[in-house]
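In: Could you look at this predicted model? Sequence included:
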Amino acid sequence: MRSTETPIVRALPWLILAAIVLIGLSLRGPVVAVAPVAGLIGDELDLDSARVGLLTSLPLLCFAFATPLASLIIARAGRDLSASITLVGVVIGTLIRSSDGAVSAFVGTIVLGIFITVGNVVIPLVIADEIPAERSGMATGAYTASLNVGSVITTFGTAQIAVALGWRAALAIWAGLAVAALAVWLAAAGPKAALTPRPRQRMDAAARAAAPRSVSFGIVLALGVAFGTQAFAFYGMSAWLPKLLTDEQGFSAEQAGSASAVFQLFGIAGALTLPLLVRWLGRRAGILTVLAFWLSVPIGLLIAPQAWPIWTITGGLAQGGGITMMFLLVVALSQGARGGRASATVQGVGYAIAATAPATLGALRDSTGAWTLSLIAVAVSVLVAAAFGLVTVAGIAKTAALPSDRIPD
């Protein structure tokens, strides 16, 4: 027994996976779409760089601090309706953000952040409940890859659309991703299930006995730290890699942007490859492999910065594999009796840590005039992520949330 809710009809299991992937596209694309048109937004709305930057950092803060609200919504509305609420909220937030002046831009961004937070928490529950255990790893990889794909599509597409239609239309058009995802989700879950509140019920004694054991809060917290420090490296490098290459290699803004795009694109490959590695070699090997690839980035940029193409590729593989590894473990925790609470706690702790990355790395660079300490901080963060990830793996195995070190896939 994996959940107290009725599973989605499995007559068309591929439709469930398609819905999960489309939802993933909708959960990051609208957030990163701001960056390519940040200058246009600032000029028209008379915002300085710091306030324009808030339009990209506010959603991340919501991921951290709105998780209790997300957990409450899921508990009251149920898994299926919560996924529908996520997508409707993304559409509403996207349209508000593009509708008027600065106030609308910030209100819409906060609405977006809150409803995306609900999606962040509920999708691991959908995977845990609806995808057979032997397929959950690949489903998780497809989901995390779709997060990267959504980021890449909107990063490349928003600027071109803005040239033709203006920045408001360029941001609003990505609401179409959520509309498409909602249509597929309604077909996969069924309109009645997707639109009807089904509060997650308390399990009786017999159900608790049949359900997988929930891990201790300490293990949930350990995964939160692992999730956060892995994301710290990702968000920190995403924010500062272009500037680092401009400073150290003399790149133009266009060249640095292209290198950053390579970093994002190879994240897709990392997300899809990691579940296969875990299936063959186990979770511990997956964590250690991600660690090795992540460490190559700061060490490589310190020792051989001229080899930056290699480090952007290995970094891309690392960040895609790293977030997939974290979500594999979140899905494992979500199979217990308190899966929703565990998913919310992990991501709340994790994104709170990750939200500090851009400012921390920037402050280290400004205080020394060089990138050395910033890169050392990235290396330390991934070492911490690996250590706490291994603690989580041991905790899951000990409580028998899954029967072995390997996630069957």
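Out: Received, thanks.

In: CA only for contacts and neighbour counts going forward, please
Out: Noted.

In: What count of nearby residues applies to the closest residue to residue 350 other than its chain neighbours?
Out: Distances taken as C-alpha to C-alpha, 6 or more residues apart in numbering put residue 228 closest to residue 350, at 3.5 Å, once the chain neighbours are dropped. Using other C-alpha atoms under 10 Å, residue 228 is surrounded by 31 other residues.

In: repeat for residue 19
Out: Counted by other C-alpha under 10 Å, the residues lying close to residue 19 total 22.

In: That one: what's it in contact with?
Out: Residues in contact with residue 19 (C-alpha atoms under 8 Å, 6 or more residues apart in numbering) are 181-182, 184-185, 188.

In: ok, and here's another one to check against it:
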Amino acid sequence: MHTGPTEDMDDRGSVDVLADRVRELVEARGPGAGPVTVVAVDGPSGSGKTTLAGELSRRLGAELLHVDDMHQGWTGLCETTRIARRSLVDAWRGGERPAYPTWDWTRDVRGADHPAPTPDLVVLEGVGSFAIAGDDAAARVWVEAPTEERKRRALTRDGELFAAHWDEWADQEAGLWATEPGRDAADLVHDTGSGSDVLREVPGHDLGALTRPPMWLVVLGVVAVSLNMRLLMTGLPPLLPRLREDLGLSSVWLGVLTTLPVLCMGLLAPASARLGLRLGVARSISLAMVAVVIGNLARFWGHEVVALYLGTLCAGAGIALAGTLLPGMVKRSFPPGRAGLATGLQMFAMMGGAGVAAAVAVPLADALGDWTRSLGFWGLVAVIGLLLWLPLDRRMHVRGDHDQHPPDASHRLPWRSTTAWFVAAFLALQSWQFYSTLAWLSPTYVGHGWDARDAGLLLSVFTGAQFVSGLVGPALTDRVGDWRVVLLAAGACGLVGQSGVWLAADAAPWLWAVLLGIAQGASFAVGLVLLVRYAVSPAAAARFTAMAFLVSYTIASLGPMTMGAVRDATGDYSAIWMVLAMLMLGQLTAASLLRPNRPLVT
């Protein structure tokens, strides 16, 4: 990426050489923000940006502005860049009165905007300056030093106050540079950690643009993986009567087949987050898809009970790994204002695949001659998903999608965050109901005398409604100020649907299925949005997801089996729906606590 140190540094100091190089860039490119020429100096905390920028501005005769004066609290780095870009750089370009944001550290709220000058030349220094200046920067200088040296400098400068926030801030830096211009976008890289400063020049192209995967490839990859996240589970319930007949399994053991993947999603979530840090998110998701392929294909031999359960366990482990890491991928790859839409696309694929699997499970078994072939068929679909994901894996791996700071305390799960616990509780209630509905909606209506094929179609209506609400619900969160409106409306639909199946199952079964699908699709999709919105960075999103999934899915994994036990104990499917309706009341209560201004998860 870089050439070696510049040749004339033996005779002149690196800052002098840097000033000359910046001057050349400024003269060649000219002003970009209206009449203002911006030189951006960025890099991680403690790298020496402030000192270097001061020397640089003195040599260039430039105005010096510090992003440190603009930061919106300890968790507001991304918000700082958005506000400063709009009020400062965009104002320069538009001929408006420029200002920059401030923060009232005493009251921990945003302060009054501070008027800013409109100079001919400005050096904008601080974490996020590349993002603030954007394409209007005439020159970008990246300053770096080894992590331990940076930490020593920062704590010497700011004391124990910064020590308490070092890991939190490092997460935000990594998150910012995953989606905004960072080191790859620099014209010049200045290393201050080698004893004597070293200046390296970057070739004249933007390597970041060459290695950063295009958005269409990210969308294709996320959709391909998401499509395979529910096939394992929704292709099973319509076939449960055949499994019961052929294998002689009880309702409890049939429920275990749905429970295993959910249990994996809970228990393996922390390990999944750690694997993502070690191997990179994209490479880990590739491994997850391999496990999904193997596990589904193993169910071709489902007449052997061991193969049936081991295959389900293997594919469930893959789903757990991919499901834990996908929210972080969304956080990293999409702008914050598009998190809902991106999650909606993920849900669109997930629930779309689920609906198709439920609808064709029985016809596929009839066409292929056996229910095991219907289950194993989804392994072939997973192969296609893996092939569509691999190009993104290659691009991300070349770029390097590992976490950029060492695996220390910053990678612990957010057990002390009340926000994380509230979200986990909400997802636990939602997931218990979803997987119980998934497992027992079709058998309930088979118990009412329906044909298995029609019961499978009813389940596909349930998943089809999720397909729509899972896309619409998250998109609405980008537009409404309070996502609780969506969650409470969805919960009300679910309560009506559950009560309908409980008290009047045959009165309007298709309507009940639609209402259940609307409730579960929107609730789960918005829950995924919360894992992104409440996290301060992609790394924090991965830890938050791991913690929330560990709690929620471990609890929810008991749902299908417990509901099966309820059915066996009472001899009546309606008892299942009575219990689920009561749980929906708890979900509505949990949803009411998830206000948008809750503390962020670090």
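Out: Thanks, I have it. Please read these numbers as outputs of a predicted model, since none were measured by experiment.

In: hmm, back to that, turn the contacts of residue 19 of the first structure into a markdown table, including distance to residue 401 of the first structure, secondary structure and neighbour count.
Out: Converted to a markdown table, the contacts of residue 19 of the first structure look like this (distance: C-alpha to C-alpha, whole Å; DSSP: H, G, I helix; E, B strand; the rest coil; neighbours: other C-alpha atoms under 10 Å):
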| residue | distance to residue 401 of the first structure | secondary structure | neighbour count |
| --- | --- | --- | --- |
| 181 | 31 | helix | 25 |
| 182 | 31 | helix | 23 |
| 184 | 31 | helix | 20 |
| 185 | 28 | helix | 25 |
| 188 | 27 | helix | 24 |
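
In: how about the helices of the stretch 1-150 of the second structure, start to end?
Out: Secondary structure of the stretch 1-150 of the second structure, counting by DSSP state H, counting those that start in this stretch: helices at 14-29, 49-60, 77-84, 90-94, 129-133, 147-158.

In: Where does the last one end up in the first structure?
Out: So the one you mean is helix 147-158 of the second structure. Taking TM-score structural alignment as the measure, the first structure aligns no residues with helix 147-158 of the second structure.

In: can you list the helices of the stretch 1-150 of the second structure in JSON lines and add distance to residue 298 of the second structure and mean neighbour count?
Out: Formatted as JSON lines, the helices of the stretch 1-150 of the second structure follow (distance: least, C-alpha to C-alpha, whole Å; neighbours: other C-alpha atoms under 10 Å):
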{"stretch": "helix 14-29", "distance to residue 298 of the second structure": "60", "mean neighbour count": "17"}
{"stretch": "helix 49-60", "distance to residue 298 of the second structure": "56", "mean neighbour count": "18"}
{"stretch": "helix 77-84", "distance to residue 298 of the second structure": "45", "mean neighbour count": "21"}
{"stretch": "helix 90-94", "distance to residue 298 of the second structure": "57", "mean neighbour count": "18"}
{"stretch": "helix 129-133", "distance to residue 298 of the second structure": "48", "mean neighbour count": "28"}
{"stretch": "helix 147-158", "distance to residue 298 of the second structure": "46", "mean neighbour count": "15"}
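
In: Relative to residue 452 of the second structure, which of the ones you listed is closest?
Out: Closest of the helices of the stretch 1-150 of the second structure to residue 452 of the second structure is helix 77-84, at 51.8 Å (criterion: C-alpha to C-alpha).

In: Can I get the contacts of residue 19 of the first structure in JSON lines including distance to residue 205 of the first structure?
Out: Putting the contacts of residue 19 of the first structure into JSON lines (distance: C-alpha to C-alpha, whole Å) gives the following:
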{"residue": "181", "distance to residue 205 of the first structure": "37"}
{"residue": "182", "distance to residue 205 of the first structure": "36"}
{"residue": "184", "distance to residue 205 of the first structure": "36"}
{"residue": "185", "distance to residue 205 of the first structure": "33"}
{"residue": "188", "distance to residue 205 of the first structure": "31"}
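
In: rewinding a little: the residue nearest to residue 350 of the first structure against residue 354, yeah?
Out: Yes - contact criterion C-alpha atoms under 8 Å: residue 228 of the first structure and residue 354 qualify, at 5.2 Å.

In: now stretch 492-509 of the second structure, how far from the centre of its chain.
Out: 33 Å (C-alpha atoms, centre = their mean, to the nearest Å).

In: neighbours of residue 545 of the second structure, just the number please.
Out: Neighbour tally, residue 545 of the second structure, other C-alpha under 10 Å: 32.

In: nope, residue 348 of the first structure is what I was after
Out: By the criterion of other C-alpha under 10 Å, residue 348 of the first structure has 24 neighbours.

In: what's the distance between the equivalent of the residue nearest to residue 350 of the first structure over in the second structure and residue 263 of the second structure?
Out: Residue 228 of the first structure maps onto residue 428 in the second structure, with residues paired by TM-score structural alignment. Distance of residue 428 of the second structure to residue 263 of the second structure, given as C-alpha to C-alpha, to the nearest Å: 12 Å.

In: tell me, what's touching these two both at once?
Out: 553, 556.

In: so what corresponds to residue 330 of the first structure in the second structure?
Out: In the second structure, the residue paired with residue 330 of the first structure according to TM-score structural alignment is residue 531.

In: Ok, residue 201 of the first structure next?
Out: Aligned against the second structure - with TM-score structural alignment as the criterion - residue 201 of the first structure pairs with residue 405.

In: Wait, that match touches residue 170, no?
Out: Yes - Residue 405 of the second structure is within contact range of residue 170, at 7.3 Å (criterion: C-alpha under 8 Å).

In: of the two, who's got more company?
Out: Legend: neighbour count by other C-alpha under 10 Å for residue 405 of the second structure and residue 170, higher for residue 170 (18 against 14).
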